[in-house]
Structure formats: structure tokens, C-alpha cells
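1. here is my input; please provide its structure:
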Amino acid sequence: MKKLYYIPPLVLQTLIWIPTRLILIFFVGLKVNGMENLKGLKKGVIFASNHANALDPILLPASLPFLSKFMPMFYTSRENTFYKRLWMRIFFSSGLFFKAWGSYAVGIGIHNYEESLRSHIKILNDKHSLFIFPEGGITKDGNFKEAKGGVAFLSHKTNLPIVPVGINSTYKISWGKFFLRKRKITLNIGKPMYSKDIFDNKKEITVDDYKSGANKIMKKIKELYIKS
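-> Coordinates of the predicted model:
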């Protein structure tokens, strides 16, 4: 990662914040609850949310105040081998736009959290914010999937808080429903969770602990989610 890797996402996300916010408020009546739960938090936060639509990644940055201390927002993404078509590989995972947006791929099949999440650990240690979807992908049936252990590992490794977020009404939202204003999207921000609470103050953490910790985080996300 380059030394000034955070500059492109900061510039891009700042430039599009106003039009994105206005578009979301007008077309989907974006409503944000729980902003008070972010008070007192310092830079370097892990935001964790359910994932039902490709629209989800832009909702959190657009929900935060303009020039928020939690910006720029960084993301986890799939490796480019996940995408079957060449243009999708170039654009989504290895493309300049995705890196400029702040998205870094998670190593798949490595079976080592520290190795597969190396870029994200650095991002958090540099006190930047990370938006992660613990389920590891978009739900195909509208139901929650089992959480991956990586989100709990990141909290333990960096000792940074996790803020659970529940996003509703994005499942199967089409362009037609979006522009015809057929959906109302609500984003609920929960109270921060800390590593000591996620792992019940355990000193020796195992892979199973990371998975159970991730499920505990996912449970909080479910509580914040309002099924449309």
C-alpha cells in the first residue's frame, strides 16, 4: 500500500457526498437512526452491517456528517478472480476506481486471518475506518447468512471498536423501484462493541472464538435490522 493511499478515497468520497446524500434522501427517503452512538468515538472504527444490495456500501458514508472524522471509509471486497468477466475483474477488484474508492480485497483460501486481512489491519492501525459485511457477500434470499470470523479477528487484532449497523429495504431494490420512490431505506447505527466484551475477556483466542464472536456481532446487527 502506498504511503498516501487514503488521499484518493478522501477526495472522491468528499466530492460525491452532497449529491449522493441528496439523491438518497429524495428517491429512497434515507433515514438514519443512532448517530448519538458515535459520540465519543475516536478515529479508527470498524463498521459492520448486513449486506443485501450493491447499494449498501455507499449508504453509510452518505449517512455520516459531511467531512466526518470517520471518513474516508475503507472496505473489504472480493479478489478479482471472483469475477468471471474480464471487465468486471478490472473494474471491481483490481481497478483503479475501486482502489480510489477505498476498497481492498480479502485474500480467499489462505486460512490465515492475519495474512488475508493484511491491508485492512494496516488501514485500521493507521486509524482509518473500515466498513465490513460479516456475511462475506450479498444475501440471495433476503435472510442473514452465517458470519465469517474475520470481523471479530480485526477487532481483537487492532483493539478497535465495532459499530453494528442495520440496513433495511435494500433487498431486491431495482432501479425502477429506486427512481419511482417505491422504497424507504433506514440505516440504524448501534452502540459500539469492544473486543473484551465480544470475547468475554478471554486471553487466549482461538479460531472458534473468532467465529462465535462474529456471530455475536451479527446478532446485534439483526436487532438493528427492520425487515421490509
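2. going forward, measure contacts and count neighbours with C-alpha atoms only.
-> OK.
3. what helices or strands is the longest helix along the chain leaning on?
-> Using DSSP state H, we find that the single longest helix of the chain is helix 7-28. On a contact count with 3 or more CA pairs under 8 Å, 6 or more residues apart in numbering; DSSP states H and E, helix 7-28 meets helix 56-63, strand 73-77, helix 96-101, helix 175-179.
4. quick one: closest of those to residue 31.
-> helix 56-63 (8.2 Å; CA to CA).
5. for the closest one, packing partners?
-> So helix 56-63, by 3+ CA pairs under 8 Å, 6+ apart, packs with helix 7-28, strand 186-189.
6. how far out from the middle of the chain is that helix?
-> Taking CA atoms, centre = their mean, to the nearest Å, one finds helix 56-63 lying 9 Å from the centre of the chain it belongs to.
7. I'd like to know which elements the next helix or strand after the longest helix of the chain is packed against.
-> Tracing the chain past helix 7-28, the next element assigned as helix or strand by DSSP states H and E is strand 31-33. Strand 31-33 makes packing contacts with strand 186-189 when contacts are defined by 3+ CA pairs under 8 Å, 6+ apart.
8. tell me which residues in the next helix or strand after the strand it packs on are buried?
-> Reading on from strand 186-189 to the C-terminus, the next helix or strand found by DSSP H and E is helix 195-198. Buried residues in helix 195-198, defined by neighbour count with 16 or more other CA atoms under 10 Å: 195, 198.
9. just name the most buried of the helices and strands packed on helix 56-63.
-> strand 186-189 (a mean of 24; mean count of other CA atoms under 10 Å).
10. now the second one, please; I'll put the structures next to each other:
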Amino acid sequence: MNLYSFAKGLVKTILTPAYRIRTVGKEHIPEEGGVLICANHINVLDPPVVGITSPRPVSFMAKEELFKAPVLKSLLPNLNAFPVKRGMSDREALRKGLAQLKDGHVVGLFPEGTRSKDGQIGKGLAGAGFFALRSDAAVVPCAIIGPYKLSKRLKVVYGKPINMTELKERKASAVEVTEIIMNEIKQLSDNHR
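-> I've put the predicted structure just below:
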């Protein structure tokens, strides 16, 4: 058993009962091929929550600073995380993310780029649209519906993949595609509260 599988099992055992996690729509994540999961970001626990509710292993971009911490720098790569420089266009992280998708892996992304202060779904950054347009990955919206409070129910809802055909044909911008992704996440959130 690799570290990812072990960590997923351990984290699932702790978080699922603590937050009474309920997952809806797992069947919308294709069993094979590249998948881009785009979720809203409300808590530091969002990446492990998406990781334990997805039926497939998920790779996440994590802020570069985390890879400089003594324990994390050797742990994070084994948990499928790769570094991204925040606040600038990080070509290396973009290349790494695209390569993961092209190799048929699942990449998890929080288009807002940072956690929401008030729990509301904010504006997404163009990176999500970039990955959606530049890869053949299925784009799966995901709504994490809080609050993260012990014994309160936390819901993770995966929506149907967004049809990218028309958007690619008319050469939609990364910004427009990100807006569409964020709207899908918001609709999932509104419909499942």
C-alpha cells in the first residue's frame, strides 16, 4: 500500500464521522482518463475532503511555501501534491498540472485561489479555465457545503462534467470558462443546501 492510499484511509476514518460527511454524485467522476475537479474553497480541510470523497486519487497544487517546511517537503509529493507560486503565473505548475491531466490523472483545483472568508462562493481565477481549455480532461464541478463544525453535516456534491466542446470550438477565453465553472459550482451549492 502506498502512502496516498494509507493516508486516504486514515483521514477518511477521522473526518467522515467528525463532520458527518455525505457525498453526492461520485458517479459523475469518470472511471478513467484525465479529470479536472473544480471545487469552492471554504476551509483548510477542503483538499483532504475532496481526496477522501473522490473514488480516484487526486493531485493538488499546493502553495510553494509548504514544500519548504521540514516534514511537508518530503510528505507532500507522496500525497500527489505539487508546488505552485501564488500571486503570479507559474508556468512550471501549469505544465505539471497539464501533464497530470494528459497522463489520465485527476487534478483537484480550487479556482478561487484562496479560502472564502465568509463561506460565499467567490470569483475564480483564470487557471481553471486554462486547464479546462488546454486539456481533454473531463471538467467536474464540486460544491463543498459547510459548515466545518463537529457533528454538523458536511456535504460534498460532484456535478456532471461540463461540456467543453462548444467553448473550445468558439475559442472561449480562460476567464469565461472559469466563470462558467464557478456558476456550476454555485448552482450545485444552491441546489443541495
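11. before we move on, back to that, among the helices and strands packed on helix 56-63 of structure 1, which is nearest residue 173 of structure 1?
-> Evaluated over the helices and strands packed on helix 56-63 of structure 1, closeness to residue 173 of structure 1 peaks at helix 7-28, with 10.2 Å, by CA to CA.
12. tell me the spacing between the equivalent of residue 141 of structure 1 over in structure 2 and residue 63 of structure 2.
-> Aligned counterpart of residue 141 of structure 1 in structure 2: residue 118 (TM-score structural alignment). Plainly put, residue 118 of structure 2 is 21 Å away from residue 63 of structure 2 if you go by CA to CA, to the nearest Å.
13. out of these two, which sits in the more crowded spot?
-> More neighbours surround residue 63 than the other of residue 118 of structure 2 and residue 63, with 15 against 8 (other CA atoms under 10 Å).
14. settle this for me: the more buried one is touching residue 85, isn't it.
-> Yes - with contacts counted by CA atoms under 8 Å, residue 63 of structure 2 reaches residue 85, the gap being 6.1 Å.
15. ok, back up a step: next, the angle helix 56-63 makes with the longest helix of structure 1.
-> 90 degrees (axes from the mean of the first three to the mean of the last three CA atoms, to 10 degrees).
16. okay, the strand ranked longest in structure 1 sits on what stretch of structure 2?
-> Longest strand in structure 1 by number of residues, with DSSP state E as the criterion: strand 162-168. Under TM-score structural alignment, strand 162-168 of structure 1 corresponds to residues 139-145 of structure 2.
17. stretch 47-54 of structure 1 now?
-> The aligned range for stretch 47-54 of structure 1 in structure 2 is 37-44, by TM-score structural alignment.
18. so what would you say the end-to-end distance of the matching stretch is?
-> Criterion CA to CA; first-to-last residue distance in stretch 37-44 of structure 2 is 17 Å.
19. for stretch 122-142 of structure 1, same thing?
-> 33 Å.
20. now that stretch: how far from the chain's centre is it?
-> 4 Å.
21. quick check: the residue sitting furthest away from the middle of structure 2 vs residue 9 of structure 2, distance?
-> Farthest-out residue of structure 2 from its mean C-alpha position, per CA atoms, centre = their mean: residue 170, at 25.9 Å. Distance of residue 170 of structure 2 to residue 9 of structure 2, computed by CA to CA: 43 Å.
22. and for residue 150 of structure 2?
-> Here the distance between residue 150 of structure 2 and residue 9 of structure 2 works out to 20 Å (CA to CA).
23. could you do residue 85 of structure 2 as well?
-> Using CA to CA, residue 85 of structure 2 is found at 29 Å from residue 9 of structure 2.
24. and what of residue 113 of structure 2?
-> Counting by CA to CA - residue 113 of structure 2 and residue 9 of structure 2 are separated by 27 Å.
25. give the contact list for the residue farthest from the centre of structure 2.
-> Residues counted as contacts of residue 170 of structure 2 (CA atoms under 8 Å, 6 or more residues apart in numbering): none.
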